[in-house]
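> The following block contains a protein sequence and its predicted model.
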Amino acid sequence: MSIEIKIPSVGESVQEAVLAEWFKQDGDTVRKDEPLFVIETDKVTLEVVAETDGVLSILVQAGETVAIGAVVGSLAPVDAEAAAAPPKAEAAPEPDKAPAPAPTPPSAPAATPAPAASVDGIPLAPSVRRLVAEKNLDASQIQGSGPGGRISKGDVLLYLEHAPAGIPEAPSSPVAATDPTSAAAMEERKPMTPIRKRIAERLLESRQSTAMLTTFNEIDMSRAMEIRSLYKEAFQKRHDVSLGFMSFFVKACVAALKEVPEINAFIDGHDIVYHNYQHIGVAVGTPRGLVVPVIRHAEHLSFAGVEQAIVDYVAKIRENRLELADLEGGTFTVSNGGVYGSLLSTPILNIPQSGILGMHKIEKRPVVVDDQIVIRPMMYVALSYDHRIVDGKGAVTFLKRVKEFVENPERMALEV
């Protein structure tokens, strides 16, 4: 008896999802726990695996929007399919089939180089191979975001979106191929993904529903870099995780939030809700958009605990295992635009939160220390806050405390 494949629930607030990509084709034999397809909602991207061994029957094609709980395919028992296989072999003897390969000329249009079936040993999904062939791409140049670096159709589309204009494309007609000014060559229209739609809605809502203001400061990263350099090997050996700068800033924010609790609070109607805990969201960029997983009770975590939480979330994002619960409940957010080379920016509030800290690129600059001009590795930091609940004094105090803690990390250990 066939087993139905349904769109799983990812949270009470999510009612539908886009079936982004099938990893298998109709009729393929799959094994238990093998990835079948990926769904995208307005909050998360989730990979769905097979509940049992079976032969796949696809009912809903990739790209369609389906309701949570909808049946998108089924798995027939492998034994039943295998039993039906021998008669097919007898009905189509090999000798009679021999002449059949002759009409291969129809496949002549596929004279373009056949795409690789795998990259670095990782197989490509049929839909990915087709798209790579259509666009005449080198799959080895595409960064995969799936499990183990698997390349998804979304990764290919993202590559095309950011790739140089010179990438060759399979010509649909001689005119389109020779006329770079044609409408088809000049523009491309794509529907927004659910996550991108949600990001757009949230950012617009944040700008319209809060009295957002940003204050800036700069941090001398010399001491933090020195400590990281001195202890990174011992830290790695003891905790089995690398020591990064994010843990310095998360711990500094936790300490500063305790001193300026309104930045850790929400406005709810005519009330202010204060939180006696620090759930710190860490913004992570993905090929499909920005997600902000939450490090819960960061006030109870060590540097190693913070770094491990971040590593775990990055792994879940890469493997499409991030759950809706991982994104909920944050009271403050830290965003590091410096990893992309940003020198200075104004982060937008992640509502209903009242504050977000923006980290930026570390750059050597001349600064005055003890009346002497010296070269130091400096980082600009920005705190965006809701001015309805946070006064300028509180915002500046918070940012100064973060600066003091990061410039002198020992203070966090001593709690002074």
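Thanks, I have the structure now.
> drop to CA atoms for contacts and neighbour counts, all remaining ones
Will do.
> so where does residue 373 fall, helix or strand?
strand 372-386 (DSSP states H and E).
> any residues touching that strand, and which ones?
210-222, 263, 343-349, 354-368, 395, 399 (CA atoms under 8 Å, 6 or more residues apart in numbering).
> Just the buried positions in that strand, please.
For strand 372-386, the neighbour count (16 or more other CA atoms under 10 Å) marks 376-386 as buried.
> How about stretch 250-269?
When burial is assessed from 16+ other CA under 10 Å, stretch 250-269 yields the following buried residues: 250-258, 260-267.
> List the contacts of it.
By CA under 8 Å, 6+ apart, the residues outside stretch 250-269 that reach it are 272-275, 278, 280, 298-299, 303, 306, 331-332, 334, 352-355, 385, 389-390, 394-395, 397-399, 401-402, 405-406, 412.
> Use this one as the comparison:
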Amino acid sequence: MAIEIKAPAFPESVADGEVATWHKQEGEQVERDELIVEIETDKVVMEVVAPETGTLTRILAKEGETVQSEQVLAQLEQGAATGAAAPAPAQAAPAPAAAEDDAEGDVPLGPAARQLVEEHQLDVSQIPGSGKNGRITKEDILKYLKERDSAPAPSPAPAAKAPASPAVPESPVQPSGERVERRVPMTRMRAKIAERLLDATQSTAMLTTFNEVNMAPLMALRSKYKDQFSEVHNGTRLGFMGFFVRAACEALKRFPAVNASIDGNDIVYHGYQDIGVAVSTTDGLVVPVLRDADFMSVADIEAAIRDLGVRARDKKLTIDDMTGGTFTVSNGGVFGSLLSTPILNPPQTGILGMHKIQERPMAVDGQVVILPMMYLALSYDHRLIDGKTAVQFLVAIKDLIEDPARILLQL
């Protein structure tokens, strides 16, 4: 019985997707709920699994092709392959495969594998294939590159060449003279990120205001309770993001304009705080959302951020995780950033940037004291938020962080 394998149903905010990677090839046996193909959209990578156990008989959408919501991607013949039937397609397959991949020295290559071969200029004859009929898959090439890079460099060769030209001084410049360039297509997600960032700078009146916060009280609180916090909350680590998200929620309640958005000629004031948290992944920056963050405790926020971060790195985020958000918090300090101007995430009108904690001499009651200080940056859309409101909002966050009890008492 033939079964159609379709692309997921995309939400209204996602127009289409692109076939990223086929994990199974035509003729291969698949198990129920086994990953078959990944579809990359503007926001997330969506996984398509096998609806039943059977044989993948036909692939209708190749890697790199654009597909629509619920478009048929492949056909699956339901039922486990029998011992007598399995060898038959295997014997008939080599001839067309070799003809199709004649440009690669008669070694069968998938589209993703071919791209990696071209990028790294690899000799395919040196790569063992694990796919059907010796087909080299993307995973085979990644494994080969990993083993090649981790292999120790041979030492006998330089020792043998050294005596051959003792009179020639050693040059600090590489003698090859090659100027290598590598061109790779931008991923769909990376292209969308670039488009949104460019749109934010061109379609908003973005301005950034700065302040600095003394982190000593919060660091002392964290140092005192972090072990007990982790023990009580099932291993959840006590960080700074939980306090900053809570502080942002309290400040947003006091200054609703920072929690609003512009829709045409209308201003939409949100009566809730859905906080986006910027997370860095290998594919670029993503901003999953903490729903109703104003009702979450510090422990709830820390646990949720950790879960979102793990799922972002594993490409397990859903469209729902990425949509919405009324305000964003970005922590560039984890990468060592001392000061930056974060870019708005439209249609939001504000984003808070945290930075590296660094000890600096500060004047306190006429005395110079060394304190752990952090620069805070608030980028905002000046079309909606006045400078006075932006400064007062940032000062409110500063006051809450410098006296964490205010967060709990909502002062």
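Perfect, thanks for sending it. Given the structure is predicted, the values throughout are model-derived calculations rather than measurements.
> Sort out which of the buried residues of stretch 250-269 of structure 1 are in strands and list them.
For those, membership in strands holds for 266-267, with DSSP state E as the criterion.
> got a list of what the residue nearest in space to the middle of structure 1 touches?
Within structure 1, the residue whose C-alpha comes closest to the C-alpha centroid is residue 286; the distance, by CA atoms, centre = their mean, is 2.7 Å. With contacts defined as CA under 8 Å, 6+ apart, the neighbours of residue 286 of structure 1 are residue 317.
> Burial check on residue 153 of structure 1, number of neighbours?
23 (other CA atoms under 10 Å).
> Check what contacts stretch 288-299 of structure 1 and list those residues.
43-44, 154, 193, 195-196, 199, 250-251, 254-255, 277-285, 306, 309-310, 313, 326-330, 333.
> which residue numbers in structure 2 go with that stretch?
Using TM-score structural alignment, the residues of structure 2 aligned to stretch 288-299 of structure 1 are 283-294.
> Kindly report the same for stretch 157-164 of structure 1.
Residues of structure 2 offer no counterpart to stretch 157-164 of structure 1, counting by TM-score structural alignment.
> Can you point out the buried residues in that stretch?
Of the residues in stretch 157-164 of structure 1, those buried under the neighbour-count criterion (16+ other CA under 10 Å) are 157, 159.
> Just give me how far that stretch sits from the chain centre.
If you compare the mean C-alpha spot of stretch 157-164 of structure 1 with that of the full chain, they lie 17 Å apart, counting by CA atoms, centre = their mean, to the nearest Å.
> for stretch 38-47 of structure 2, same thing?
Its chain's average C-alpha position is 11 Å from that of stretch 38-47 of structure 2, according to CA atoms, centre = their mean.
> which stretches of the stretch 301-416 of structure 1 form strands?
Secondary structure of the stretch 301-416 of structure 1 by DSSP state E, counting those that start in this stretch: the strands cover 332-336, 355-359, 362-369, 372-386.
> Take those strands and lay them out in a markdown table including distance to residue 88 of structure 1.
As requested, those are arranged in a markdown table below (distance: least, CA to CA, whole Å):
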| stretch | distance to residue 88 of structure 1 |
| --- | --- |
| strand 332-336 | 59 |
| strand 355-359 | 63 |
| strand 362-369 | 66 |
| strand 372-386 | 67 |
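> what's the closest non-adjacent residue to residue 206 of structure 2?
The shortest distance from residue 206 of structure 2 to any residue other than its chain neighbours is 4.7 Å, reached at residue 381 (CA to CA, 6 or more residues apart in numbering).
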